[in-house]
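>>> Okay, structure incoming, though there's no sequence with it:
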């Protein structure tokens, strides 16, 4: 006991002496570091701007809740009765399978990991959220989009033939069963489930392909890396709808859900391909008919509310919007075809 105490004293003395020596050798540098630590404490992330920096923004702090995890794990998959009822109501699933049983089957197939919950002053995770707006045409944003740590795309979102404007990288591809596409081995499939059947479809699509229809025909099998598959949490889904959209619309669009995912797992968020083109047309960047914008009037989503929230996030320096080189003020709404979900 005496030897242990003596060792601790010696270590403490050595550290104190080293600090004192540093102070005498370069007192200016020591005092400068001390003053900087006191006057400029480290922020919530290591980026120049941090999404999680609340400052004195009551609007943002009332809505932004980092304790609600965006991605499902076994642990957070348990839903309150209120959440489960709301979630099942989205697409009116009348006779759902046993939700706990389906979740168990799901996590026997895909990783059960608590991902992206590593926020802190040493992390600077930059993200591109890439919508499908025609305002990407001729933008030349491809290299800028690809330069971010994570690149999040949604639904169909082709890149081949559009690389200069939309980039080539995709780290996360957000989809639901009716919009599913095959992915390469390096991309995370992020499923947005609207009901228990959607979770069953994911299990089926990654294995035997027995489910070929939800309320519409769907791909029976999907090419994706099982080790990278992620599932959007129904609890987070409801949080986005209630906290950010104030319950407006039946449910949020895939574009808005993708933006909210980025807001909660990234430190700097850059947004591309949201809104109309420079002529006010609403269409996808791969479409030749620029007047095919009927999807904006689906009645399922509150597009104006989503647009307003997106613009407020931009005004508060929480996201950076890129609307296209010739766009003079498009809205912040994602123009995805959502009326069928």
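Arrived safely. A quick note: this is a predicted structure, and the numbers were derived from the prediction, not measured. Residues are numbered from 1 along each chain as shown.

>>> CA only for contacts and neighbour counts going forward, please
Noted.

>>> Who are the contact partners of the spatially most central residue of the chain?
Centroid-nearest residue in the chain: residue 261, 2.2 Å away (criterion: C-alpha atoms, centre = their mean). With contact taken as C-alpha atoms under 8 Å, 6 or more residues apart in numbering, residue 261 is in contact with residue 70.

>>> Mind telling me what element it is part of?
Of the helices and strands defined by DSSP states H and E, residue 261 is found in helix 254-265.

>>> Any idea how far stretch 92-110 is from the middle of the chain?
Stretch 92-110 sits 23 Å away from the centroid of its parent chain (C-alpha atoms, centre = their mean, to the nearest Å).

>>> ok, and what's touching that stretch?
73-74, 77-78, 195-197, 199-200, 202-203, 226-230.

>>> Now do the buried residues in it.
Using 16 or more other C-alpha atoms under 10 Å as the test for burial, stretch 92-110 gives 93, 99, 102, 103, 106, 109, 110.

>>> The fourth one and residue 221: what is the separation?
When you say that, I think you mean residue 103. As for residue 103, its distance to residue 221 is 19 Å (criterion: C-alpha to C-alpha, to the nearest Å).

>>> what about the helices in this protein?
Along the chain, counting by DSSP state H, helices occupy 2-25, 27-39, 58-63, 81-89, 99-109, 142-146, 163-166, 196-205, 234-239, 254-265, 303-315.

>>> picking that back up, save the buried residues of stretch 92-110 as TSV, and put in distance to residue 8 too.
Listed next are the buried residues of stretch 92-110 as TSV, based on distance: C-alpha to C-alpha, whole Å:
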residue	distance to residue 8
93	65
99	56
102	55
103	51
106	52
109	50
110	48
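
>>> structure B:
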């Protein structure tokens, strides 16, 4: 038998397998290597992983999510989707077949089976199937399944997403924001606020304080997004700053983010117009928050698989390793990504920018308050994402 010592040091591995296994081993090694290469190319081309997330893949493989079996909707020529389709890197990250909202018809056994192993807010792990099913059965109006209806197939839906960032103070952007088709605003007590300006839709995030700031942030609200926890905390923490009630514009859409079981419970009580039957909100009445009884179609709820998808594709932070039980995209990020997956043009106001240190945490702060970072969100990663999407002209980010 040929001695290993006869092999030159720099060629010892080829020498070993030729000596011990012969040509069959060599062919097996080459074929295996080629198979791995083919798998990697297919994986990348199918969009299961982006180059930006390759390092994250080393930590954790991507979990597959629910996708619609219907064709992608037709959109007008102005839509950001055409920009995405022309960019290889963006096309691999974005998927417009992942459901954004959950409602009555989305609660089927195959979805339950797929999501029962994922914890909130990414799924329904450890959640009672009857309680989840009962809540979603109440979202039976067609309006619960979509944010808005296009007036005509070629109508360009322009959306603005509005946050509470201090960058908005003195911005004089109020009229521009209110000129959009829809305005999104949301509530999150620990995030810097966010704003978008490019559609007829406006989204609000964080405490929506209008009085004395109309010239900077506008007054129109089409959609208001929140979790029950952040809503209640914000009403207490920002009462003195003027956040005394949630927006109550006629026809406003209330977007629930299912971060905890209580979000499902609160939504059911709001639709049924009854007190919350269980802790920690037992006895609370949704009218305390909304001030009136909205119609069924005004209630929306983000789909767990959408939160899972945007986390893995856009905001797969290293904080997932150390804070997996609490980490999730901020409310503002979820509202902005919701707008990007439903509107044709999107603008963001009040979101974190490179020079965030130049501004207070909120535009309504009476004294300068620096932005504080918490473990449950990766605000710096979110800021980099908005910057990248702005540079690719997928959204317009207000900066100064």
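Perfect, thanks for sending it. Values in this document were obtained by computation on a predicted structure and should not be read as measured data.

>>> Can you give me the TM-score here?
Once superposed, chain against chain, the TM-score is 0.71 (TM-score structural alignment, normalised by the length of structure 1); 279 aligned residues with a C-alpha RMSD of 3.2 Å.

>>> hang on, the earlier thing: what about burial for the contacts of stretch 92-110 of structure 1, which qualify?
Buried subset of the contacts of stretch 92-110 of structure 1 (neighbour count, 16+ other C-alpha under 10 Å): 73, 77-78, 195-197, 199-200, 202-203, 228-230.

>>> now, which of the residues you listed sits nearest residue 86 of structure 1?
Nearest to residue 86 of structure 1 among those is residue 195, at 9.8 Å by C-alpha to C-alpha.

>>> which ones are touching the closest residue to residue 287 of structure 2 other than its chain neighbours?
What sits nearest to residue 287 of structure 2 in space, not counting adjacent residues and going by C-alpha to C-alpha, 6 or more residues apart in numbering, is residue 293, at 6.3 Å. Shown in contact with residue 293 of structure 2 (C-alpha under 8 Å, 6+ apart): 270, 273, 287.

>>> Provide a complete list of residue ranges assigned to strands in the stretch 251-400 of structure 2.
Under the criterion DSSP state E, counting those that start in this stretch, strands of the stretch 251-400 of structure 2 are mapped to 253-256, 299-301, 345-349, 396-397.

>>> of all those strands, which gets the most neighbours per residue?
Of these, the one with the most neighbours on average (mean count of other C-alpha atoms under 10 Å) is strand 345-349, at a mean of 30.

>>> That strand maps to which residues in structure 1?
Using TM-score structural alignment, the residues of structure 1 aligned to strand 345-349 of structure 2 are 268-272.

>>> Tell me roughly how far the matching stretch lies from structure 2 on average.
Its matched residues in structure 2 lie on average 0.6 Å from stretch 268-272 of structure 1 after superposition (mean C-alpha distance after the TM-score superposition for structure 1).

>>> which residues touch that stretch?
Outside stretch 268-272 of structure 1, the residues that reach it (C-alpha under 8 Å, 6+ apart) are 47, 49-51, 124-131, 136, 145, 259, 262-263, 318-324.

>>> Can you tell me what residue 107 of structure 1 aligns to in structure 2?
Counting by TM-score structural alignment, the partner of residue 107 of structure 1 is residue 139.

>>> what about its match, distance to residue 44 of structure 2?
In terms of C-alpha to C-alpha, residue 139 of structure 2 sits 37 Å off from residue 44 of structure 2.

>>> Could you check how many residues crowd around residue 247 of structure 1?
15 (other C-alpha atoms under 10 Å).

>>> Skipping its backbone neighbours, what lies nearest it in space?
That would be residue 241: by C-alpha to C-alpha, 6+ apart, it lies 5.3 Å from residue 247 of structure 1.

>>> Let me see the contact set for the one you found.
Shown in contact with residue 241 of structure 1 (C-alpha under 8 Å, 6+ apart): 247, 248, 251, 252.

>>> do residue 90 of structure 2 as well
residue 84.

>>> just to revisit the earlier point, distance to residue 120 of structure 1 added to the buried ones among the contacts of stretch 92-110 of structure 1, as TSV?
Output for these, formatted as TSV (distance: C-alpha to C-alpha, whole Å):
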residue	distance to residue 120 of structure 1
73	21
77	25
78	27
195	34
196	34
197	37
199	32
200	35
202	33
203	34
228	23
229	25
230	22
